[in-house]
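**Student:** Show me how the following folds:
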Amino acid sequence: MKYMLGLDQGGTKTIAALADPSGRILSAGYAGGSCHSILGMDHSMDRVKEAVADALARAGAEAGEIASVHAGMTGADFPYEYSLLRNALRSATGVADVTVVNDCIIAYRGGTSSPTGAVLCIGTGTNAAILRPGAEPFVYGYHVRDDDSGGESLGSLALRAALDADVGLGPVTQLKPLILAHYGLADADALMEHWVQGKLGSKKHLAPLVFEAAGAGDEAAVRLVRDFGRRNARYVEAGLARFGIRADEAVVILSGSLFKARPAILTEAVADSLTAAHPGLRVAEAAYEPVVGAVLMALDRETGRPYPMQGQPLAASVAALGLFRTTE
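**Tutor:** Modelled structure (predicted):
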């Protein structure tokens, strides 16, 4: 039997899903994340090979049985990168039929089959896209400002809030003791020293602490998340206005790990901002993980029409493999 391979590569993880022509997903394989423009194409493709090999082994299938690859790749931003990634994936998988889109596009398909709408993905980083019938998606990519970009940005903002609180530049916040405990440091002076010396590493690991503090009622943390959500919503608001998309014809899909965080302050802030700017706009979290969106896009092409979001046997296999996005 010939299979379709859905692929999702982000900064944190790479997932490969092997599906048959009926839509049944046989297996999902996992590897670490990568981005070709940051870590190099070889690193990116090595992670792809690991995820694909894992998916094949779990399904008891052979690489030669893969007929097509539909990939959502972080770092697919400029036109030339799509060609580079297609060629690299052909070499890495041995499959000639390869389609590449930005990873936020498969996240959108994991939430809807509507041809008109937008997607906002907030995970390790942030990306957004506007989709219209008969036109290439507009993907924000590097238009997203660093202060708005995902868990890395939210963590950095939390770090700054903790340091500001220590010298009276900001309100007292539980973020300070939480962050000190996270790094095992005694006081804010040590925290500042480690930050200046580049010893703190990635700040994305601080993002869960922001939601922990917010859930405990910390006003500074709540305000930080709400402001962060409103700033991210602007990308979708501006895109819908720029392309003249009416609220009654669009759906906005939210995806990415930060939208899974509880309490759902981020989701609420984004939705409230979007519906205030575009009354009547439908905002929904994606039901499926983005890799399922890649499989759905492959099925759309295979069948010549949108594959039903809850169609069987896809939905049953998604449940069996744990590929529903969960917010618990």
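
**Student:** contacts and neighbour counts: CA atoms only from here.
**Tutor:** Fine.

**Student:** Please give the element, helix or strand, for G244.
**Tutor:** Taking DSSP states H and E as the definition, G244 sits outside all helices and strands.

**Student:** what's the burial count for it?
**Tutor:** 9 (other Cα atoms under 10 Å).

**Student:** Quick one: residues contacting it.
**Tutor:** With contact set as Cα atoms under 8 Å, 6 or more residues apart in numbering, G244 has no partners.

**Student:** Relative to N102, how far out is it?
**Tutor:** Distance, G244 to N102, using Cα to Cα, to the nearest Å: 23 Å.

**Student:** ok, now E289?
**Tutor:** E289 is 15 Å from N102, by Cα to Cα.

**Student:** For the stretch 1-150 of the chain, which segments count as helices?
**Tutor:** 36-39, 41-59, 79-93, 103-109, 150-166 (DSSP state H, counting those that start in this stretch).

**Student:** Y3: which of those helices is closest?
**Tutor:** Counting by Cα to Cα, Y3 lies closest to helix 41-59 out of the helices of the stretch 1-150 of the chain; the figure is 10.4 Å.

**Student:** All the strands of this structure, residue numbers only.
**Tutor:** For the chain, the strands defined by DSSP state E occupy 3-9, 13-19, 25-32, 66-73, 98-102, 117-122, 126-131, 138-139, 251-255, 282-285.

**Student:** Make a markdown table out of those strands and add distance to D272 and mean neighbour count.
**Tutor:** Below are the strands of the chain laid out as a markdown table (distance: least, Cα to Cα, whole Å; neighbours: other Cα atoms under 10 Å):
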| stretch | distance to D272 | mean neighbour count |
| --- | --- | --- |
| strand 3-9 | 29 | 28 |
| strand 13-19 | 30 | 26 |
| strand 25-32 | 34 | 22 |
| strand 66-73 | 28 | 24 |
| strand 98-102 | 26 | 21 |
| strand 117-122 | 14 | 27 |
| strand 126-131 | 17 | 26 |
| strand 138-139 | 22 | 18 |
| strand 251-255 | 12 | 27 |
| strand 282-285 | 9 | 19 |
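
**Student:** can I get the helices of the stretch 1-150 of the chain in TSV with distance to L200 and mean neighbour count?
**Tutor:** Putting the helices of the stretch 1-150 of the chain into TSV (distance: least, Cα to Cα, whole Å; neighbours: other Cα under 10 Å) gives the following:
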stretch	distance to L200	mean neighbour count
helix 36-39	19	14
helix 41-59	24	20
helix 79-93	32	16
helix 103-109	28	29
helix 150-166	10	22
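
**Student:** V236 is nearest to which of these?
**Tutor:** With Cα to Cα as the criterion, V236 lies closest to helix 103-109 of the helices of the stretch 1-150 of the chain, at 12.8 Å.

**Student:** Can you tell me what sits against that closest one?
**Tutor:** 8-10, 71-74, 76, 118-121, 127-129, 253-255, 286, 289-294, 296-297.

**Student:** For the stretch 151-300 of the chain, which segments are assigned as helices?
**Tutor:** Under DSSP H, counting those that start in this stretch, the stretch 151-300 of the chain gives helices at 175-183, 188-196, 207-215, 219-242, 265-277, 290-303.

**Student:** want to put them side by side, so please do this one too:
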Amino acid sequence: MAILAIDQGQTKTAALLLSEEGEILGTGKAGGASHYKDGLAKASGMMQEAADMAIQDAGLQKEAISQVYGGIAAANWPDEIEMLQEELKRRFSVQKADVVNDCVIALRAGTDSDNAIVLCTGSGMNSAVFVNGKLELVYNNYIDFYDQGSEGLSSRALREIFQSHMGCGPYTSLTEGMKEYFGIDDMDRLMLAFYRNQLPKPLKDACEVVFQEANKNDPTALEVIYEFGKSISQYVTGAVKRFQIEPAGFEVILSGGVFKNSNPLLYETVCSQIHRKYSNIPIKQSFYEPIIGAALLAFDEKGAKDDDAHERCKKEACARGLVRY
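**Tutor:** Okay, here's the model as predicted:
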């Protein structure tokens, strides 16, 4: 029998089919979706498409799947998790389907530690906290709008160019970059399109403009990245304080596409802001892609984190390039 692991975010959906011994049998991918933004039918359909590709890659039939473990965007609250679990059971005709927020699988992909927190910064942003092996917190809707991953970073940049346009902020090359990206030359039209959610291109992808201008040392672009990093670091320091965690034994995992950017400022800002309060807390980038975290969580239910299935899964992940760097 096979285990189906799923990672669904707003940008992409990934699927793995694995044996119970940890062998990766097949991989698949599809477009991203969120049941909250796009509806359950579309989100479920994208999971099916990715799974079908993995099943075909493995040379198996759908009936071979005995269990599904999904890390799914916007699986934020118990009613949503229950709804998604029932949908996975129905979609794949299984009795056992586990669902967690996609930031939880990103955390598991980054560490074997029982005490850890992840800043998962992709299209949106979320953070999960494990204490003594128990999932104690997922921030969910408590994440500030302007901290929401690449969308939040882009929103911060747009806020700055609006301020610049009104004479309340300095000139910034972000202005022309954003106008060119969205194909809107008139600032009033751009501002209205933003606030009315009518932008002609994805807001999340506009963050590339921010990093491009930061690489040219535009002061405003650099400040946007710095303030973003400073803000999201508070989710880590807040968790340490809330759960009275010993920092030296608590790992901080950084994951998500925004942290893959070659510009060092975001990573360095997050590290420095955390270390200003807790200088002995270890921080590292997640090595494995989040989909591997879904697989490892499924294996966690079956055995110790250092058993053969876990180790084989990690080895095969490296061989298949399912790593972040």
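
**Student:** hmm, back to that, looking at the strands of structure 1, which is closest to G60 of structure 1?
**Tutor:** Comparing those by Cα to Cα, strand 25-32 comes nearest, at 9.3 Å.

**Student:** helices or strands up against that closest one?
**Tutor:** Packing partners of strand 25-32 of structure 1 (3 or more Cα pairs under 8 Å, 6 or more residues apart in numbering; DSSP states H and E): strand 13-19, helix 41-59, helix 314-321.

**Student:** in stretch 135-147 of structure 2, what's buried?
**Tutor:** Residues of stretch 135-147 of structure 2 classed as buried by neighbour count (16 or more other Cα atoms under 10 Å): V138, Y139, N140, I143, Y146, D147.

**Student:** gap between it and the chain center?
**Tutor:** Taking the mean of its C-alpha atoms, stretch 135-147 of structure 2 sits 12 Å from the chain's own mean (Cα atoms, centre = their mean, to the nearest Å).

**Student:** what range in structure 1 does that stretch sit on?
**Tutor:** Alignment of stretch 135-147 of structure 2 against structure 1: residues 136-148, by TM-score structural alignment.

**Student:** Endpoint to endpoint, the matching stretch covers what distance?
**Tutor:** 24 Å.

**Student:** Next: stretch 17-34 of structure 1.
**Tutor:** 17 Å.

**Student:** thinking again about what came up before, would you mind finding the most buried of the helices of the stretch 151-300 of structure 1?
**Tutor:** Ranked by mean neighbour count under mean count of other Cα atoms under 10 Å, the helices of the stretch 151-300 of structure 1 are led by helix 290-303, which reaches a mean of 24.

**Student:** For that one, name the packing helices and strands.
**Tutor:** Counting contacts by 3+ Cα pairs under 8 Å, 6+ apart, helix 290-303 of structure 1 is packed against strand 3-9, strand 13-19, strand 66-73, helix 103-109.

**Student:** Figure out which of these is closest to A181 of structure 1.
**Tutor:** strand 13-19 (26.5 Å).

**Student:** now the closest one and helix 290-303, what's the angle there?
**Tutor:** With axes from the mean of the first three to the mean of the last three Cα atoms, to 10 degrees defining the directions, strand 13-19 of structure 1 sits at 30 degrees from helix 290-303.

**Student:** and strand 13-19 of structure 1, how far from structure 2 on average?
**Tutor:** For strand 13-19 of structure 1, the mean deviation from structure 2 after alignment is 1.0 Å (mean Cα distance after the TM-score superposition for structure 1).

**Student:** List the contacts of that strand.
**Tutor:** With Cα under 8 Å, 6+ apart, strand 13-19 of structure 1 has contacts from 3-9, 25-34, 47-48, 51-52, 55-56, 59, 291-292, 295.

**Student:** now do 6 Å
**Tutor:** For strand 13-19 of structure 1, contacts defined as Cα atoms under 6 Å, 6 or more residues apart in numbering pick out 3-8, 25-33, 51-52.

**Student:** From the chain's centre, how far out is it? Work that out for me.
**Tutor:** From the chain centre to the centre of strand 13-19 of structure 1 is a distance of 14 Å (Cα atoms, centre = their mean).

**Student:** can you check stretch 246-265 of structure 2 too?
**Tutor:** 12 Å.

**Student:** For the helices and strands packed on helix 290-303 of structure 1, could you give me JSON lines that also reports distance to L321 of structure 1?
**Tutor:** As requested, those are exported to JSON lines (distance: least, Cα to Cα, whole Å):
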{"stretch": "strand 3-9", "distance to L321 of structure 1": "14"}
{"stretch": "strand 13-19", "distance to L321 of structure 1": "10"}
{"stretch": "strand 66-73", "distance to L321 of structure 1": "19"}
{"stretch": "helix 103-109", "distance to L321 of structure 1": "17"}
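
**Student:** For A162 of structure 1, which of those is the nearest?
**Tutor:** So among these, strand 13-19 is nearest, using Cα to Cα, at 29.1 Å.

**Student:** From Y69 of structure 2, how far off is F299 of structure 2?
**Tutor:** 10 Å.

**Student:** and what of S272 of structure 2?
**Tutor:** Counting by Cα to Cα - S272 of structure 2 and Y69 of structure 2 are separated by 35 Å.

**Student:** And A206 of structure 2, by the same measure?
**Tutor:** A206 of structure 2 is 32 Å from Y69 of structure 2, by Cα to Cα.

**Student:** cool, D38 of structure 2 as well?
**Tutor:** Taking Cα to Cα, one finds D38 of structure 2 at 21 Å from Y69 of structure 2.

**Student:** Map D7 of structure 2 onto structure 1.
**Tutor:** Correspondence of D7 of structure 2 to structure 1, assessed by TM-score structural alignment: D8.

**Student:** Under the alignment, what does V95 of structure 1 map to in structure 2?
**Tutor:** Residue pairing (TM-score structural alignment): V95 of structure 1 is matched to V94 of structure 2.

**Student:** Its match: what's it in contact with?
**Tutor:** So V94 of structure 2 contacts S66 (Cα under 6 Å, 6+ apart).

**Student:** now it: how far from G28 of structure 2?
**Tutor:** 19 Å.

**Student:** what's the answer for G124 of structure 2, then?
**Tutor:** For G124 of structure 2, the distance to G28 of structure 2 - Cα to Cα - is 23 Å.

**Student:** do S93 of structure 2 as well
**Tutor:** Taking Cα to Cα, one finds S93 of structure 2 at 19 Å from G28 of structure 2.
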